[in-house]
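*Asks:* below is the structure, and that's it, no one-letter string:
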């Protein structure tokens, strides 16, 4: 099952930037002007004159994950952990991403736990992995699988658990317009997948309980 997860995760990866012809900044700004006009406004009015430049600059930050390799942050591990073999959890990692269907934000938190095999990774590196994948056009399911696959491939832990909770603006601002509805996705490998008690332990820690 772990091998299947890795295969699925790799299939979900986007094409590398070398395979894509990236438009120029000028072309991107022209596209923004077109959208402004299509929305019914005048791109030449004073308040919108600099909007195309601002939007392209913002997109460079919001979607900066396309130009970073998350695995680079997972390569350095630390083996001197005093014999520690139990669960390591980073809980409540905030993230914001954009739905690939409507390009509207979804905002939430990620929870990651793993049982180390030969070493541990810096805690901030797990948050960086979440950020890099989140700063791409996504579905929450893809995002969950990609985070899991990257960590599982690089660290090869005895078990890995990933949970994402998010509110999607494509449900809040349009369509059914239901604010406050959250979506939860999970992915488990190793002992988290094989043992229900370990999943229960993970969920208890996520919700703020003890071991």
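*Replies:* That came through, no problem. Just so we're clear, the structure is a prediction, and the values are computed from it rather than from any experiment.

*Asks:* can we go C-alpha only for contacts and neighbour counts from here?
*Replies:* Will do.

*Asks:* nearest residue to residue 181 other than its sequence neighbours?
*Replies:* Spatial nearest neighbour of residue 181, excluding adjacent residues (Cα to Cα, 6 or more residues apart in numbering): residue 167 at 6.1 Å.

*Asks:* is that neighbour in a helix, a strand, or coil?
*Replies:* Look at residue 167: counting by DSSP: H, G, I helix; E, B strand; the rest coil, its state is strand.

*Asks:* is it correct that it is in contact with residue 185?
*Replies:* No - contact criterion Cα atoms under 8 Å: residue 167 and residue 185 do not qualify, at 11.8 Å.

*Asks:* the more surrounded of the two?
*Replies:* Just comparing residue 167 and residue 185: by other Cα atoms under 10 Å the higher neighbour count belongs to residue 167, 20 against 16.

*Asks:* quick one, what contacts the more buried one?
*Replies:* Contacts for residue 167 (Cα atoms under 8 Å, 6 or more residues apart in numbering) come out as 106-108, 179-183.

*Asks:* dump those residues to JSON lines, plus distance to residue 35.
*Replies:* Formatted as JSON lines, the contacts of residue 167 follow (distance: Cα to Cα, whole Å):
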{"residue": "106", "distance to residue 35": "22"}
{"residue": "107", "distance to residue 35": "24"}
{"residue": "108", "distance to residue 35": "28"}
{"residue": "179", "distance to residue 35": "26"}
{"residue": "180", "distance to residue 35": "29"}
{"residue": "181", "distance to residue 35": "29"}
{"residue": "182", "distance to residue 35": "30"}
{"residue": "183", "distance to residue 35": "30"}
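
*Asks:* of these, which belong to strands?
*Replies:* If you go by DSSP state E, those have 106-108, 182-183 in strands.

*Asks:* from the residues you listed, list the buried ones, please.
*Replies:* Among the ones in strands among the contacts of residue 167, the ones that count as buried by 16 or more other Cα atoms under 10 Å are 106-108.

*Asks:* take this one as well and set it beside the first:
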């Protein structure tokens, strides 16, 4: 019994020491700089390097708080988290009045825990990992558009999915890139839209960025207004996309068209 208590204390100690900062505060400061003109200058190398360094610091901090586990050296950090989350899911099922010992639910808490970790694995990723060296020097200064990128994420208000498409446009400063980030975290659509625009700006310092997301929220479809065809559209415009109505309209026109 004493061993079980010690094991639970180690799990609880690890989980509660992993702190995820408020994503809106840092995002607000970055957008403030970018919309006042200070964030759209340079070649992007310094801010990108800063993001890498911050990520390295975060990884070091994560390693320093990893609990000692001399009895079970083969168990990874994820095993600890899955075990703790499985117990919590089991409690939720019991609170619903379910029998967690019936055949269909025997491994449901563990499966749900692993699924949630996959849905939110973006917390362990950073801009450097997401770009995956997909930045290329190119003598190209016309608008680049990638439209209808399929995405899914989890609404942080109800922990249910929202699913949709992302369209991205930017005016490259002789650099082009491929990018997929941020959706695998607990999110709100407005923040996700801004985070994508900020990530592109920090990575390649383009003359301008436009991001539009159109999504269906299960929290609106399954509860709330309960309208199957309801969609939410959000956008973020930075640089010339924000300042020049013609550039913004060209971008919006192109993503609406069926090329």
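*Replies:* Ah, there it is. For clarity, every value in this text was computed on a predicted model and none was experimentally measured.

*Asks:* rewinding a little: which of the contacts of residue 167 of structure 1 are retained in structure 2?
*Replies:* For the contacts of residue 167 of structure 1, the contacts that persist in structure 2 are 106-108, 180-183, with contact defined as both residues aligned by TM-score structural alignment, their matches' Cα atoms under 8 Å.

*Asks:* skipping adjacent residues, who's closest to the residue nearest to the spatial centre of structure 1 in space?
*Replies:* Closest to where the C-alpha atoms of structure 1 average out (Cα atoms, centre = their mean) is residue 134, at 3.1 Å. Distance criterion Cα to Cα, 6+ apart; nearest residue to residue 134 of structure 1, sequence neighbours excluded, is residue 97 at 4.8 Å.

*Asks:* map the one you found across to structure 2 for me.
*Replies:* Aligned by TM-score structural alignment, residue 97 of structure 1 pairs with residue 153 of structure 2.

*Asks:* which SSE is that match in?
*Replies:* strand 144-155 (DSSP states H and E).

*Asks:* mean deviation of that strand from structure 1?
*Replies:* For strand 144-155 of structure 2, the mean deviation from structure 1 after alignment is 0.5 Å (mean Cα distance after the TM-score superposition for structure 1).

*Asks:* and residue 137 of structure 1, how many neighbours?
*Replies:* Using other Cα under 10 Å, residue 137 of structure 1 is surrounded by 23 other residues.

*Asks:* swap in residue 192 of structure 1?
*Replies:* Look at residue 192 of structure 1: counted by other Cα under 10 Å, it has 23 neighbours.

*Asks:* quick one, helices of structure 1?
*Replies:* Secondary structure of structure 1 by DSSP state H: the helices cover 2-11, 25-39, 51-62, 123-134, 140-155, 169-172, 190-194, 196-206.

*Asks:* distance to residue 89 of structure 1 added to those, as a markdown table?
*Replies:* Listed next are the helices of structure 1 as a markdown table, based on distance: least, Cα to Cα, whole Å:
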| stretch | distance to residue 89 of structure 1 |
| --- | --- |
| helix 2-11 | 20 |
| helix 25-39 | 40 |
| helix 51-62 | 26 |
| helix 123-134 | 9 |
| helix 140-155 | 13 |
| helix 169-172 | 28 |
| helix 190-194 | 13 |
| helix 196-206 | 8 |
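
*Asks:* nearest to residue 116 of structure 1, out of those?
*Replies:* For residue 116 of structure 1, the closest of the helices of structure 1 is helix 140-155, at 7.8 Å, according to Cα to Cα.

*Asks:* name the residues of the closest one that are buried.
*Replies:* Neighbour-count burial for helix 140-155 of structure 1 flags 140, 142-152, 154-155 (criterion: 16+ other Cα under 10 Å).

*Asks:* related to what we said a few turns ago, show me which pair in the contacts of residue 167 of structure 1 is furthest apart.
*Replies:* 108 and 179 (13.5 Å).

*Asks:* next, count neighbours for residue 95 of structure 2.
*Replies:* Residue 95 of structure 2: 10 neighbours (other Cα under 10 Å).

*Asks:* same thing with residue 23 of structure 2?
*Replies:* Number of residues near residue 23 of structure 2 (other Cα under 10 Å) recorded here: 11.

*Asks:* got it, and residue 101 of structure 2?
*Replies:* By the criterion of other Cα under 10 Å, residue 101 of structure 2 has 10 neighbours.

*Asks:* now the aligned residue in structure 1 for it: how far from residue 4 of structure 1?
*Replies:* In structure 1, the residue equivalent to residue 101 of structure 2 is residue 44, according to TM-score structural alignment. As judged by Cα to Cα, to the nearest Å, residue 44 of structure 1 and residue 4 of structure 1 stand 53 Å apart.
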